[in-house]
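Sequence and computational prediction follow.
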Amino acid sequence: MPEPIIESSSSLTSKGNLVFKETTRLRFFGIPWPFTHYQIYENDLVVIKGLLNLNEDDCYLYKIADVSIKRTLLQRIFGLSTITCFVASDASGDQIVLKNIKHGSQIKDFLLSQSEACRLRRRTVTTQNLSYHDGPHHFDDMHGVDLNHDGIPDEFQH
């Protein structure tokens, strides 16, 4: 299991420290194809594509809502994975796919835990209406809820 890369530089302060650096592993005559590189920082996911013309796409980790991993038979033989990040409101679309990368499970776990940590640091929440209650007393069923985050359920406070 490789050690994560930790770089520290003043130019990286907005993204945080570089934790993982991966390249698409599909090779054609020893050349990485389709020339895609992934850089995962503490706060940012960067996808760099191209050979002559580069396209760099950044996504804040707090926007990643969920992560899935897929391994085909051929990928399992070569120790590779494809990670799909489901992203909320990003210019790159609703998914970012990291294809044919090594250490897929470790990167997936890092993305999941770090995206949650980034949301907590930024005090950003994803809202999903899981149970809609209609009527004037729709908060009556909220037992044990701590909306002000002081550690005490709101029903016990006056």
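Ah, there it is. Numbering: from 1, shown residues only.

from here on, contacts and neighbour counts on C-alpha atoms
Noted.

can I assume Arg25 is in contact with Asn100?
Yes: with contact defined as C-alpha atoms under 8 Å, Arg25 counts as touching Asn100 (5.4 Å).

what touches both of the two?
Overlap of the contact sets of Arg25 and Asn100 (by C-alpha atoms under 8 Å, 6 or more residues apart in numbering) consists of Leu80.

tell me which strands and helices the helix ranked longest in the chain is in contact with?
Ordering each helix of the chain by length in residues (DSSP state H) puts helix 104-122 first. Helices and strands touching helix 104-122, by 3 or more C-alpha pairs under 8 Å, 6 or more residues apart in numbering; DSSP states H and E, are strand 64-70, strand 81-87.

Any idea which of those gets closest to Thr127?
strand 64-70 (10.8 Å; C-alpha to C-alpha).

Alongside the first one, take a look at this:
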Amino acid sequence: MSRVIEENGRRSTEKELWSDKKRTIFGLPISFTKYTLTDTRLIIKSGFLNIKEDEIMLYRITDITYKASLWERMFGVGKLFCDSADKSATNFIVGPIKEAVKVRDLLSDNVDEQRDKKRIRGNEFFNDSMDDDMDLQN
């Protein structure tokens, strides 16, 4: 599924790659949290009466960790713990979701693709404090 988005006066199409709801007891999608992965961003929409929607640009995601307890593995779900350079969502959890390993791989591939498109290197996300520490040691 594709959608047209308008950004800075330009129109572009965005392709939806994956969508799922947060899984609760027994791996059932009885939740008011929905995850949508497009080729440029991850959208986390939560709430029933009061709705909150977080949008994380993929190139800002710096780390993805997969975790699943024995109980979660029994029901085919897992969680993705993500770190990002986004100010509103520095650490966030996607899940529990079905096929978390496949989603992690899909997310990781698209993060790399977006970084290549925007010509962003990983070290641009880290602050200069590491350089300052190196200067002190010399």
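It's in. Since the model is a prediction, treat every value here as computed from it, not as a measurement.

Please work out the TM-score for the two chains.
Their TM-score after superposition, calculated using TM-score structural alignment, normalised by the length of structure 2, is reported as 0.79; 124 aligned residues with a C-alpha RMSD of 2.5 Å.

one step back: equivalent range in structure 2 for the longest helix of structure 1?
Mapped onto structure 2 using TM-score structural alignment, helix 104-122 of structure 1 spans residues 100-118.

re the thing from before, is it possible to get JSON lines of the helices and strands packed on helix 104-122 of structure 1 that adds distance to Leu52 of structure 1 and mean neighbour count?
Shown next, in JSON lines, are those (distance: least, C-alpha to C-alpha, whole Å; neighbours: other C-alpha atoms under 10 Å):
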{"stretch": "strand 64-70", "distance to Leu52 of structure 1": "29", "mean neighbour count": "18"}
{"stretch": "strand 81-87", "distance to Leu52 of structure 1": "25", "mean neighbour count": "21"}
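
which one's the longest strand in structure 2?
strand 10-21 (DSSP state E).

Where in structure 1 does the helix or strand following that one fall?
Toward the C-terminus, strand 10-21 of structure 2 is succeeded by strand 33-38 as the next helix or strand (DSSP states H and E). Per TM-score structural alignment, the counterpart of strand 33-38 of structure 2 in structure 1 is residues 36-41.

Quick check: the matching stretch compared with structure 2, mean distance?
Average distance, stretch 36-41 of structure 1 versus aligned residues of structure 2 after superposition (mean C-alpha distance after the TM-score superposition for structure 1): 0.4 Å.

Now do the longest strand of structure 2: which elements does it pack against?
strand 2-7, strand 33-38, strand 91-98.

and His103 of structure 1, how many neighbours does it have?
Per other C-alpha atoms under 10 Å, the neighbour tally for His103 of structure 1 reads 15.

Surely it touches Phe78?
No: contact criterion C-alpha under 8 Å: His103 of structure 1 and Phe78 do not qualify, at 11.2 Å.

Now render the helices and strands packed on strand 10-21 of structure 2 as CSV, adding mean neighbour count and distance to Leu70 of structure 2.
As requested, those are exported to CSV (neighbours: other C-alpha atoms under 10 Å; distance: least, C-alpha to C-alpha, whole Å):
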stretch, mean neighbour count, distance to Leu70 of structure 2
strand 2-7, 10, 36
strand 33-38, 20, 23
strand 91-98, 20, 13
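
Could you dump those strands into a markdown table and include distance to Asp112 of structure 2?
A markdown table is the format used below for those (distance: least, C-alpha to C-alpha, whole Å):
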| stretch | distance to Asp112 of structure 2 |
| --- | --- |
| strand 2-7 | 21 |
| strand 33-38 | 14 |
| strand 91-98 | 19 |
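
Just list the residues touching the residue nearest the centre of structure 2, thanks.
The structure's structure 2 has its C-alpha centroid closest to Leu42; by C-alpha atoms, centre = their mean the separation is 4.9 Å. Applying C-alpha under 8 Å, 6+ apart to Leu42 of structure 2 gives the contacts Tyr35, Thr36, Glu55, Ile56, Met57, Leu58.

before we move on, back to that, with structure 1 superposed, average distance for the match of helix 104-122 of structure 1?
Stretch 100-118 of structure 2 sits 0.7 Å off on average (mean C-alpha distance after the TM-score superposition for structure 1).
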